[in-house]
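Asks: Starting from these lines, generate the structure:
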Amino acid sequence: MSSFASISPEKLSRLIGTPECPVLIDVRTEEDVAVDPRLVPGAIRRRAEDAPGWGQEFAGRSVIVICMRGGKLAQGAAAWLRIAKAAAETLEGGFEAWKAAGLPLVPTTKLPPRDAEGRTVWVTRARPKVDRIACPWLIRRFVDPQAVFLYVAPSEVVAVGERFRAAPFDIENTFWSHRGELCTFDVMIEEFALATPALLRLAGIVRAADTARLDQSPEAPGLLAASLGLSRIYDDDLAQLDAGLALYDAFYRWCRDATGESHNWPTNKVKP
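Replies: Sure, this is the predicted structure:
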C-alpha cells in the first residue's frame, strides 16, 4: 500500500494523459539513463543533487519524483521539493517498477532537441483542423507537457523548422507525417511507443476524421464536426489549440473509461 509520500505505478498510470497529472521528474543518474534511455510518459529530467536549486520552480504544484528504484535519489529530491512548498511524492519502486508493470515508456531518442528552456519545439501548418490539434494534444499529455507549437504558412514549415530548430510535423516529406494509411497521430503513437488500448481507439477516430474516411469510425463525424467548429470560432491558432486540448481530453477519457456507457434518458417505459 502506498504511503502518504509515494504513489504506485498503477495509480500514476491513471493520471498520465489527463489534465490532473502531476509534474513528473526523472532524477535517475546519467549512467542509468544511458542503460535504458526511455522516460515515463511526460517526465522531464533533472539532477537529483541539484534539487535545492531547482525545487522552487515547482512550488505549489503536485510532483512525482522518479529514480531507478524509488530510493535515495527520489526520496531526497522529493524532500527538497517539499521544503520548496511543492506537494511531492515518489514513484513506488521507481523506473524499474514501472517497467516491470509493462507500462508505456517513451524513447528519448525520438524526441527532438530541446530549447534553452528545456522544451521541445514543433512546427506545422497554420489553421489546424484534426491532426494538427490531435498531435499537440498527444505530445503535451504524454511526451512533453512544456512543448511549444509554431503554426506558420504551409510553404514555410520546413524552413522555419531549420532556422528555429523546430521539428516539422503533419507536412509532406518529413519524418512526422502520414505514412500510407496512417495519419500523423498514428505515427506519433507508434514512434513514441504509446500504443495503449485507449490511445489506439482514439487513433482510429482521429484517422477516420483526418482522412475523410468517416465510415471507419462512428465517432469520427462528431470529432470532425467539433474540429471544424473550433476552427471557425478561433482566428488565433494557439487559442484554438487550447480549446482543442479539452476536446481531446474528453475523447480520450471516453476511449479509456466510458465506451460501455450509453445515454439512458428517456427510459422508454410504457405508460400505464
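Asks: For the rest of this, base every contact and every neighbour count on C-alpha atoms.
Replies: Fine.
Asks: Please name the residues that touch the closest residue to residue 216 other than its chain neighbours.
Replies: Residue nearest to residue 216 in three dimensions, not counting chain neighbours: residue 208, with 5.9 Å by C-alpha to C-alpha, 6 or more residues apart in numbering. Residue 208 makes contact with 214, 215, 216, 217, 220, according to C-alpha atoms under 8 Å, 6 or more residues apart in numbering.
Asks: mind checking how far residue 208 is from residue 245?
Replies: Between residue 208 and residue 245 the computed distance is 19 Å (C-alpha to C-alpha, to the nearest Å).
Asks: same thing with residue 133?
Replies: To residue 245, residue 133 is 8 Å away according to C-alpha to C-alpha.
Asks: my guess is residue 24 meets residue 61, correct?
Replies: No - between residue 24 and residue 61 there is no contact, the gap being 10.8 Å when judged by C-alpha atoms under 8 Å.
Asks: of these two, who's got more company?
Replies: Between residue 24 and residue 61, residue 24 has the larger neighbour count (other C-alpha atoms under 10 Å), namely 25 against 13.
Asks: Quick check: which element contains that one?
Replies: strand 23-26 (DSSP states H and E).
Asks: Now that strand: buried residues?
Replies: Residues of strand 23-26 classed as buried: 23, 24, 25, 26 (neighbour count, 16 or more other C-alpha atoms under 10 Å).
Asks: cool, stretch 177-185 as well?
Replies: Across stretch 177-185, burial judged by 16+ other C-alpha under 10 Å covers 177, 178, 182, 183, 184, 185.
Asks: picking that back up, looking at residue 133 and residue 245 now, which is surrounded by more residues?
Replies: Between residue 133 and residue 245, counting by other C-alpha under 10 Å, residue 133 is the more crowded of the two (23 against 19).
Asks: The more buried one: what's it in contact with?
Replies: Residue 133 touches 241, 244, 245, counting by C-alpha under 8 Å, 6+ apart.
Asks: and if we set it to 10 Å?
Replies: Residues counted as contacts of residue 133 (C-alpha atoms under 10 Å, 6 or more residues apart in numbering) are 127, 185, 227, 237-238, 240-245, 247-248.
Asks: Following up with a second sequence; could you model it the same way so I can compare the two?
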Amino acid sequence: MPAPNAIIPDKLARLIASASAPRVVDLRDGVAECIPGSTFPAHPDPTGWGYAAGSAVVTVDADGNGSAVAAAAILRSEGVAAEVLEGGFAAWAAGALPTVSLAHLPPRHVDGRTWWVTRARPKVDRIACPWLIRRFVDPEARFLFVAPGEVLTVATQQQAEPFDVAEEGVFWSHRGERCTFDVMVEAFGLEKHEPLMRLAAIVRGADTDRLDQVPEAAGLLAISLGLSRIHSDDHVQLEAGMVVYDALYRWCRDAQGEKHNWSSHQPSRGKASA
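Replies: Take a look at the predicted model:
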C-alpha cells in the first residue's frame, strides 16, 4: 500500500492525459524528461503556486523522499488535495511509464507558459496538436490563431512557437507523409506510448485525406469539419475539440475491445425455472 498522502505510479499513469488529471508539479532541476503534463514552479514556495483549495496536485522529486514531501504537506495546509508520487520519478521510470522529452520544448514566457501560434480556422492537426501539448507537454500552453500570412510575424513579435504551417524553417510541420501531430509525438519522445500511436494513425488519416488508413479517420474528419462550422471562435472550437480528442484517446487506450450493438448491452435472461 502507498504511504499516507502518496500515490503510486501506476495509479497516476491512469489519470494522466485526462481532463480530470491532477496537476503534476516536478521539483527536480535541469531535467531532460518528465511525467506527461508536468509543470515546473518558478519559485520554491508552494503557497505561491496559485493552486486553489480542493484542487488535486501530485508533487514529484527524484525518489519521493525529498522536497516533494514538504511541498505536498504545505499545499495540504492550504486546502489543496496534494499527494507525493511514491518513489518519485525514479519509480515512474522504472515502471517504463510514458515520459516527455523536453529537448524540443519552446522557451517559456514570463507567465511560465509556452506560447504557440498557427493558422486560424483549425480543422484536424491544429486541434489535435494543442490537445497533445495541453494533455502531455504543458497544461497551461497558450495558443494564438491568426491569418496564414501573419503566423511567422506574430511568432517573432510574441515569441510564440509556430506550428502546422508550410514555411521554411518551421520545425513543427508536415514531413513527407507524416502530419504535424506525428512530428510532435516523436519529438516529445512519446512514440512508444501505444494509445498515442493509435491516435496518431487516426489523426494522420483525417488530416492528409487518407481515410483508408484506419476506419476512424473518416469519422474524425467529419466531426472536425462539423465543429469548424458550428464555432466561429477558434478558441471555443479548441475547447470543444479537446473533448473529442479526450474521448478518442480513451478509446485508443482501453475501449477498443468493447462492442456495441442492439444486443451487446441487453441484460442476460436466466432460464425459466422448471
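Asks: which SS class is residue 245 of structure 2?
Replies: helix (DSSP: H, G, I helix; E, B strand; the rest coil).
Asks: which residue in structure 1 lines up with it?
Replies: In structure 1, residue 245 of structure 2 lines up with residue 248, judged by TM-score structural alignment.
Asks: Measure how buried residue 121 of structure 2 is and give me the count.
Replies: So residue 121 of structure 2, with other C-alpha under 10 Å, has 19 neighbours.
Asks: Assign it to helix, strand or coil.
Replies: Following three-state DSSP, residue 121 of structure 2 is assigned to coil.
Asks: now the alignment partner in structure 1 of it: how far from residue 55 of structure 1?
Replies: Matched by TM-score structural alignment, residue 121 of structure 2 corresponds to residue 127 in structure 1. With distances taken as C-alpha to C-alpha, residue 127 of structure 1 is found 38 Å from residue 55 of structure 1.
Asks: Same check on residue 30 of structure 1?
Replies: Distance from residue 30 of structure 1 to residue 55 of structure 1, by C-alpha to C-alpha: 19 Å.
Asks: the more surrounded of these two?
Replies: Counted by other C-alpha under 10 Å, residue 30 of structure 1 and residue 55 do not tie: residue 55 has more neighbours, with 20 against 12.
Asks: mind listing what the more buried one touches?
Replies: Residues counted as contacts of residue 55 of structure 1 (C-alpha under 10 Å, 6+ apart) are 48, 77, 78, 79, 80, 81, 82, 83, 84, 85, 86.
Asks: What is the three-state secondary structure of it?
Replies: The local conformation at residue 55 of structure 1, judged by three-state DSSP, is helix.
Asks: Just to be sure, residue 166 of structure 2 is in a helix?
Replies: No - in this structure, residue 166 of structure 2 is coil, not part of a helix, as judged by three-state DSSP.
Asks: That one contacts residue 173, correct?
Replies: Yes - using C-alpha atoms under 10 Å, residue 166 of structure 2 is in contact with residue 173, at 6.6 Å.
Asks: what about residue 240 of structure 2, which SS state?
Replies: At residue 240 of structure 2, secondary structure determined by three-state DSSP is helix.
Asks: so how far is residue 77 of structure 1 from the counterpart of residue 86 of structure 2 in structure 1?
Replies: Aligning on TM-score structural alignment places residue 86 of structure 2 opposite residue 92 in structure 1. Distance check for residue 92 of structure 1 against residue 77 of structure 1: by C-alpha to C-alpha, it reads 14 Å.
Asks: aligned partner of residue 166 of structure 1 in structure 2?
Replies: Mapped onto structure 2 by TM-score structural alignment, residue 166 of structure 1 lines up with residue 160.
Asks: Distance of its match relative to residue 153 of structure 2?
Replies: Distance, residue 160 of structure 2 to residue 153 of structure 2, by C-alpha to C-alpha: 10 Å.
Asks: Compare the two and say which is more crowded by neighbours.
Replies: The residue with more neighbours, out of residue 160 of structure 2 and residue 153, is residue 160; 24 against 13, by other C-alpha under 10 Å.
Asks: Which of the buried residues of stretch 177-185 of structure 1 fall in strands?
Replies: Among the buried residues of stretch 177-185 of structure 1, no member falls in strands (DSSP state E).
Asks: Let's see which of those residues end up in helices.
Replies: Of those, the ones assigned to helices by DSSP state H are 184, 185.
Asks: Show me where the stretch 101-250 of structure 2 has its strands.
Replies: Secondary structure of the stretch 101-250 of structure 2 (DSSP state E, counting those that start in this stretch): strands located at 115-119, 142-146, 161-162.
Asks: which of those strands is buried the deepest?
Replies: Stretch with highest mean neighbour count among those: strand 161-162 (a mean of 24; mean count of other C-alpha atoms under 10 Å).
Asks: Quick check: which helices or strands does it pack against?
Replies: strand 115-119, strand 142-146, helix 151-158 (3 or more C-alpha pairs under 10 Å, 6 or more residues apart in numbering; DSSP states H and E).
Asks: 7 Å instead, please
Replies: strand 115-119, helix 151-158 (3 or more C-alpha pairs under 7 Å, 6 or more residues apart in numbering; DSSP states H and E).
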